[in-house]
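In: sequence plus predicted model, see below.
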Amino acid sequence: MLFPSIITDSPITRIILDDATAGDDLPDVLAVVSCTDPAAYHGLPRQTPRRTPLLAEHALGLYGRPSLRGHRVISDDGDVATGLDWSPRFILDHAPAVDGGRLSMTAHDVNAGLSLTTEIEPMVGGSLRIRHALTNVCPGSYVVDGLEVCVPLRDDQNEFIDFTGRHENERQPQRHRVADGTWVREFRRGKPSFEGTALIAGTEGFCFGSGSMLGVQPAWSGNTVLAVDRITEDGTAVFAGELLQPGEVVLTTGDTYTTPWIVITACNDGLDGVAHSLHAWERSLPAHPASQPVTLNVWEALYFDQDPDVVLDLVGRAARLGVERFVLDDGWFHARRTDTAGLGDWWVDPSVWPDGLKPLADAIHDHGMQFGLWFEPEMVNPDSDLYREHPDWVLQTTGRLPLPHRNQQVLDLTNPDAFAHVFEQISAVLEECGVDYVKWDHNRDLLEAGTNARGGAPAVHEQTVAYYRLLDTLRGRFPNIQWESCASGGGRIDLGVIEHVERVWTSDMTDALSRQRIQRWTVQTVAPEYMGMHISATTSHQTGRTYTLDFRAATAVFGSFGIEWDIRQASESDLARIAQWIAWYKQERDFLHSERVVRLDVTDPGVMAHGVVADDASRAIIAHVQYEESPSNRGVWLRVPGLDPKARYRLRWAGPVAEDPEDVLREASRRDWDPLPESGPLGPDATITGAALGTIGVRIPRCHPETIRLIEIVRV
């Protein structure tokens, strides 16, 4: 059975299952392929005796990682039996069937008293998503220690990347070679955190533009697990699911546990092919932003030092620049003069805002801008009225609080009273102040996250469900407000949360050089229009490094563009330049946020290159980033994919820098003998075919470090 079986204009991910009917074991996955016409794969023969189902079962003679790990507990007259039904073997109730565009199969193990349903669903953009649902159908409690989707790799997909990271240095790739044994990556912080929960396998040497790939990502904002497993009898498989704490999921008779959706993406055009599929799906979501406003956030301008007159002054300055959304960050609510107090007390502090926030909101709206406001709904400071009244509303194990971090604890949203308290307090502020946008932060990990409702038993799963429910309930009550996911920067960016928000804060690192690395890999999971990218201060608050305004702006302008800077400190010439960049962004954002993202593979380690290519191949905008010193004077060749091979193209410098030719020319390191041409990379009159641009490329001389050139490519 091949699914989906329709012919498509572009390649999509398809899964080929062995034929199976009622009474058979779960069907094996014969292959996962990417193609437009599935006809060539119909009737694919089985070629190995080894089993490869989406649920790996020990009972089938598989000695690698099992997909389901659990056991039954039965208590009878004081006697407790444990360790029962730990190795099920599921038998199909019926042949896998497609209904409403979704492939599903249901199976039982009568002896173990368990039922399993597996669903596979096609996604806009060509990926698939898969999930299991396990039901306990007999007496006794079934403890689920783990339930994961298992997807086989081809034997030549022998390398994979996952991601590491930290605060202010999110999602940095690390490459591995597949070897015998089990490689496991567990995410235990109660959120994806700064690493990012993605695993992408491919053929040897895969890169942005080439390689046969299989991407695997859990669409979940809580604890997760990824594994790569290969033993001497069996080929490589990737496992993905929710990481469950001991006793976190216990199924009584009739209860069901459903895994998060696991998104799989097959393609034959490298890492960019995986990203393109996910971007297309994200752009189809109901919450996808139609257009991202230019945003100014006051955090790095004011921190906790909020003064109404100062903020109103910034409002006027922002409006004159062309800013479209003004965000008041942390520090506006009760007792919040530092990060040691106030979280959980969601009302406006009259000692800071004696007239409330309504006058500020009105002023922002009068200037034609949206009003944004910061919250951290899931957190509480011990120094708060909320905590003093309800210390039992904190996630904790029995008898002690988790170690403090950032002077705060995590509010137990699985507690209905705590949930209702937060919902009503935030709703009151949103209704009173005319808020258009919420920056939703989450500034500590979930340590020892148990709930008092169950004697301190683990609650990360239910807390994650409650987070989604709170966000969706607020969205339902305030349908015109847009929402941003922030977690100390990029600590909660995943394919689960992206269905609930219009924007993510990519990183608390606003240093432009560091942002180049962070943004380069965040776009692997989310489309650029979701990614908050701001012009920061001339000298970075995080690193102390200093950059030109054009370098900072060109780094930010491909995403959800904004400012994170005290613009009172900017010179008149800087303000004029910012206004130029804002105008250019407004002119180009529809193009930048709707077409195909590309990251170019270049041979110079001192250069990065990325951009956007129109789906109809009529146009592209490419950024050449001289990240650091090049090791040679050879320059670099930029090979741009996705253009019409037969058409001819003209190249010119783009963006505000191009308005002054001298600004372009001075960035060449050796302008005396290897200059940058004044009008564009090829000079004023030359054109080049799409085929030549894709295979030979356009040469850019070595440039000064920490500079960027924007190149517009237009079909003639």
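Out: Cool, got the structure.
In: okay, CA-based contacts and neighbour counts for the rest of this
Out: Fine.
In: what comes up buried for the top helix by length along the chain?
Out: Ordering each helix of the chain by length in residues (DSSP state H) puts helix 572-592 first. Buried residues in helix 572-592, counting neighbours by 16 or more other C-alpha atoms under 10 Å, are found at 574-575, 577-583, 585-586, 589, 591-592.
In: any idea which helix or strand comes after it?
Out: Per DSSP states H and E, the first helix or strand lying C-terminal to helix 572-592 is strand 596-599.
In: other SSEs contacting that following strand?
Out: Applying 3 or more C-alpha pairs under 8 Å, 6 or more residues apart in numbering; DSSP states H and E, one finds that strand 596-599 contacts helix 270-282, strand 607-613.
In: with mean neighbour count and distance to Ala219 added, can I get the ones you listed in a markdown table?
Out: Shown next, in a markdown table, are the helices and strands packed on strand 596-599 (neighbours: other C-alpha atoms under 10 Å; distance: least, C-alpha to C-alpha, whole Å):
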| stretch | mean neighbour count | distance to Ala219 |
| --- | --- | --- |
| helix 270-282 | 24 | 12 |
| strand 607-613 | 23 | 26 |
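In: could you dump these to CSV with distance to Glu564?
Out: Rendered in CSV, the data for the helices and strands packed on strand 596-599 read as follows (distance: least, C-alpha to C-alpha, whole Å):
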stretch, distance to Glu564
helix 270-282, 26
strand 607-613, 23
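In: which one, of these, ends up nearest to Gly202?
Out: helix 270-282 (7.9 Å; C-alpha to C-alpha).
In: any idea how far the closest one is from the chain center?
Out: How far helix 270-282 lies from its chain's middle: 12 Å, per C-alpha atoms, centre = their mean, to the nearest Å.
In: not counting its own residues, what contacts that helix?
Out: Residues from elsewhere that reach helix 270-282 (C-alpha atoms under 8 Å, 6 or more residues apart in numbering): 123-127, 200, 202, 206-215, 265-267, 288, 498-499, 523-527, 596-599.
In: right, and the helix or strand after it?
Out: Counting by DSSP H and E, what follows helix 270-282 is strand 295-297.
In: and that following strand, what does it pack against?
Out: Using 3+ C-alpha pairs under 8 Å, 6+ apart, strand 295-297 sits against strand 325-328, strand 560-564.
In: to Ala620, which of the ones you listed lies closest?
Out: If we rank these by C-alpha to C-alpha, the stretch that ends up nearest is strand 560-564, at 18.5 Å.
In: helices or strands up against the closest one?
Out: Counting by 3+ C-alpha pairs under 8 Å, 6+ apart, strand 560-564 packs on strand 295-297, helix 299-302, strand 531-536.
In: packing partners for the second one?
Out: Counting contacts by 3+ C-alpha pairs under 8 Å, 6+ apart, helix 299-302 is packed against strand 560-564.
In: the same query, at a cut-off of 10 Å, please.
Out: Packing partners of helix 299-302 (3 or more C-alpha pairs under 10 Å, 6 or more residues apart in numbering; DSSP states H and E): helix 308-321, strand 325-328, strand 560-564.
In: for the protein, which strand is longest?
Out: Counting by DSSP state E, the longest strand found in the chain is strand 141-152.
In: then this one, side by side with the first:
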Amino acid sequence: MKKTWYNLLLILIFPIGLIAQGTTNIKTVNTDVDVWIKKSFAKKAIPPFSFVYNGKSSATFITKWGYSVTKKAPGEAGVLHYEFNYQEPGNGLLVTCDVKGFANFNAVEWVLRFKNNASAQSGIIEQVKATDLNFVYEKGQVPDVHYADGSYAAKEDFRPRLQQMTAGAELKMVPEEGRSSQKSFPFFNIAFTENTGVMVAIGWTGTWFASIQQKQAQQLSLATGMEHLRTYLNPGETIRTPSTAMLFWKGNNRFTGHNKFRRFILAHHTPKINGQIARYPISNSFNYGDPAPCNEYTCMTADYGVALIKRYKQFKLVSEVFWLDAGWYKHSGEAPQKNWANTVGNWSVDSTRFPGGLGEIADEVHKAGAKFMLWFEPERVMKNSDWASQHPEWMLNASDAHDAFLFDLGNTEARQWLCKTMGKLIEDNKVDYYRQDFNMQVDIFWKNNDKPDREGISEIRYIEGLYAYWDYLLKRFPEMIIDNCASGGRRIDLETTSRSAPLWRTDYNYGEPVGYQSHTYGLELYLPLHGTGTHKTDKFSFRSSLGTAIVYNWKITESSGNINEMQACQAEFKKVRPFFYEDYYPLTGTEQTTANNIWLAYQLHRPSDDSGYIVAFRREEATSETCIVKLQGLQPQKKYTLTNEDTGEIAKKTGAELSSGFTLVLKERRSSLLLRLGVE
């Protein structure tokens, strides 16, 4: 009875979800990540996660449950790996937190799992916060949360945002439609001071949430998890939750944290091929943009594809990859009634246009010294397609009004069939790189297929299945890369970056340079690996698409193109590309990035040899011919040269001078500047 009254009193004083959290003092955290892990997950300590079980907050009972810790063998050099187990008395619910520490980056990440070890159905698990943590900071500080918009096919995609965490402030982020970076973006930087903070990343390719609140003086709370989860578990059943990564940083300013995080992503959340970071490619399209009623590649034929490859070779324009997008499969070429979008689910090669399959095109690509990448969209299945009629038992429906099913990746039998079927299709057509698109709202399918008191189970099983499918492909084809597309970049999170990269980061107005500049400017703060397209060869347009990857969507069959300009663009891209793997600094602020009356400039810096580039744009309505920028990451006493790549002009300045202010000059509106930086 006393225990009941005690629990009731706790709930009255601290509403569920506000009861004691794990606590981190931001002043002392930047020391040893192993110490942080052992302290945060210590026996009898409130761990940095929480949940409600049978109506009670875990903070009221978790320290009384059975506890064990296992130090696991690290899978990577420099990585600590622990498993912390919390067992309900009587061998009921088991809560496991799989924790990794990265000493070189002062970073930690974990995944929370629940398993019902009992022989009967478990109680209800809800309000799960995979991260539930209080940061304590010094009096007088006002933390800033630097975050970004997600993708929604807008000029504002990945736009930098700022929320000052004054008294009572709250910031909640939730993506839309079940795609992890649609409208909201699962990466952000909490700067407690100008010099101290924590980078946070969430790994969940569904509907996650992040809530940051200033609940009381000198305390900032962080909670992350699944937005919709309230379920019991059957005997022996296990579920996982979103992964969370935190990287603690100290430095001159918040960009120390951003750049440390970019390097962390490259080191530990980027696919590896033969032990090396996968280099996402420079690609050629197949003369993108056929006349109506063709769309995408619905009018492509084997002969035309082979001829185009030979033409690229003739003009010395062959890149690393030839990229064939949507429209190569059965029925997609039956215009005008059919098109690339309303024929998915018919995953066999169109034998009329490609009588020998796609192998003939792949062979020609390989003869040219390149790789062959092919587009797929296996999750969206049209209701009148082959897959829908052959396997109705594997189709999830949202409503009769919907024209497509969702292929049930959460069904083990269905997923295994998908793995074998797509693997064979890839092998038979000699595909090197796999591009997966996803053009649908998915959360309504999950919701419609959840059973009573099982909210979130369909989503969990589906997301687990997606990861298992991609992991299968990467294991079966160890030199493959996965291009992650979802109507552009709407499925970017910590889990997908570990397996893929978005080579087409947005479906925003194809080739519009101001938007493309803005997308680069915001996304580079978090991720170095992503790409977009380029359609023109003028320097203002082309430089708007610089990065680690690109697809050249030039027309090489029309007189409007210029082969010499295309070759010059390719050469410039190859020179600048390596620096996008290094440190990145926005130079013109983050308050306004999309307006047509501003300059936009950024710096790429390689600390190992103190070299880099400045990329700058004067937009159409920018009235000033000059823009003063302050370079970062330089040694004050060193002398540097800045070479204008267009004119050859050279300026010489010390690091101190460049850091205090350097004037960029562009006489013409809608023009660009590329300056190479080096040590004298």
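Out: Thanks, I have the structure now. For clarity, every value in this text was computed on a predicted model and none was experimentally measured.
In: now do the same contact list for Asp432 of structure 2.
Out: 321, 362, 366, 370-374, 426, 477, 479-482 (C-alpha atoms under 10 Å, 6 or more residues apart in numbering).
In: hmm, back to that, pull out the buried members of the contacts of helix 270-282 of structure 1.
Out: Here, 16+ other C-alpha under 10 Å leaves 123-127, 200, 202, 206-215, 265-267, 288, 498, 523-527, 596-599 buried among those.
In: just the strands in the stretch 301-450 of structure 1 please.
Out: 325-328, 370-375, 379-380, 409-410, 437-440, 450-451 (DSSP state E, counting those that start in this stretch).
In: for Pro605 of structure 1, find the nearest of those.
Out: strand 437-440 (36.0 Å).
In: what stretch of structure 2 does that closest one fall on?
Out: Alignment of strand 437-440 of structure 1 against structure 2: residues 433-436, by TM-score structural alignment.
In: now do the residue nearest to Ser500 of structure 2 when sequence neighbours are not counted against Leu409 of structure 2, distance only.
Out: In this structure, Ser500 of structure 2 finds its nearest non-sequential neighbour in Ile482, 4.8 Å apart by C-alpha to C-alpha, 6 or more residues apart in numbering. Per C-alpha to C-alpha, to the nearest Å, Ile482 of structure 2 is found 17 Å from Leu409 of structure 2.
In: can you check Leu525 of structure 2 too?
Out: Distance from Leu525 of structure 2 to Leu409 of structure 2, by C-alpha to C-alpha: 33 Å.
In: looking at the strands of the stretch 301-450 of structure 1, spot the one closest to Pro139 of structure 1.
Out: Nearest to Pro139 of structure 1, of all the strands of the stretch 301-450 of structure 1, is strand 450-451, at 25.9 Å by C-alpha to C-alpha.
In: can you tell me what sits against the closest one?
Out: So strand 450-451 of structure 1 is contacted by 245, 248, 392-398, 402, 411-415, 456-460, 462-463 (C-alpha under 10 Å, 6+ apart).
In: okay, the helices and strands packed on strand 295-297 of structure 1 in TSV with mean neighbour count next?
Out: Below are those laid out as TSV (neighbours: other C-alpha atoms under 10 Å):
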stretch	mean neighbour count
strand 325-328	25
strand 560-564	25
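In: just send the ones you listed back as CSV, with distance to Asp99 of structure 1 too.
Out: Converted to CSV, those look like this (distance: least, C-alpha to C-alpha, whole Å):
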stretch, distance to Asp99 of structure 1
strand 325-328, 44
strand 560-564, 38
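In: and Ser608 of structure 2? What does it align with in structure 1?
Out: Match for Ser608 of structure 2 (TM-score structural alignment): Asp616.
In: its match belongs to a strand?
Out: No: read with DSSP: H, G, I helix; E, B strand; the rest coil, Asp616 of structure 1 is coil and lies in no strand.
In: that one and Leu643 touch, don't they?
Out: Yes: applying C-alpha atoms under 10 Å as the test, Asp616 of structure 1 and Leu643 come out as touching, 8.1 Å apart.
In: of the helices and strands packed on strand 295-297 of structure 1, which approaches Leu343 of structure 1 most closely?
Out: strand 325-328 (15.8 Å).
In: where does that closest one end up in structure 2?
Out: Going by TM-score structural alignment: strand 325-328 of structure 1 matches residues 321-324.
In: mean deviation (superposed) between that stretch and structure 1, please.
Out: With mean C-alpha distance after the TM-score superposition for structure 1, stretch 321-324 of structure 2 departs from structure 1 by a mean of 0.8 Å once superposed.
In: and the gap between Val576 of structure 2 and Gln567 of structure 2?
Out: Counting by C-alpha to C-alpha, the gap from Val576 of structure 2 to Gln567 of structure 2 is 15 Å.
In: go on, Thr256 of structure 2?
Out: 36 Å.
In: tell me which of the strands of the stretch 301-450 of structure 1 sits nearest to Ala692 of structure 1.
Out: When those are compared (using C-alpha to C-alpha), the closest one is strand 325-328, at 42.2 Å.
In: which one's more surrounded, Asp616 and Leu643 of structure 1?
Out: Taking neighbours as other C-alpha atoms under 10 Å, Asp616 of structure 1 and Leu643 compare with Leu643 leading, 26 against 11.
In: which residues touch that one?
Out: Contacts of Leu643 of structure 1 by C-alpha under 10 Å, 6+ apart are 613-620, 649, 689-694, 713-715.
In: same check on Gly203 of structure 2?
Out: Counting by C-alpha under 10 Å, 6+ apart, Gly203 of structure 2 has contacts 109-111, 180, 186-187, 225, 241-245, 492-498.
In: same check, this time on Gly251 of structure 2
Out: So Gly251 of structure 2 contacts 194-197, 257 (C-alpha under 10 Å, 6+ apart).
In: closest to Gly289 of structure 2 out of those residues?
Out: Gly257 (41.2 Å).
In: show me where the stretch 601-716 of structure 1 has helices.
Out: 661-665, 690-695 (DSSP state H, counting those that start in this stretch).
In: end-to-end on stretch 212-228 of structure 1?
Out: Separation of the first and last residues of stretch 212-228 of structure 1 by C-alpha to C-alpha is 17 Å.
In: which residues of structure 2 does it align to?
Out: By TM-score structural alignment, stretch 212-228 of structure 1 lines up with residues 196-212 in structure 2.
In: and the closest residue to Arg230 of structure 2 other than its chain neighbours, what does it touch?
Out: Leaving aside its sequence neighbours, Arg230 of structure 2 sits nearest to Glu126 (C-alpha to C-alpha, 6+ apart; 4.4 Å). Counting by C-alpha under 10 Å, 6+ apart, Glu126 of structure 2 touches 50-57, 226, 228-232, 455-456.
In: next one: Glu126 of structure 2 from Gly661 of structure 2, what distance?
Out: Distance check for Glu126 of structure 2 against Gly661 of structure 2: by C-alpha to C-alpha, it reads 53 Å.
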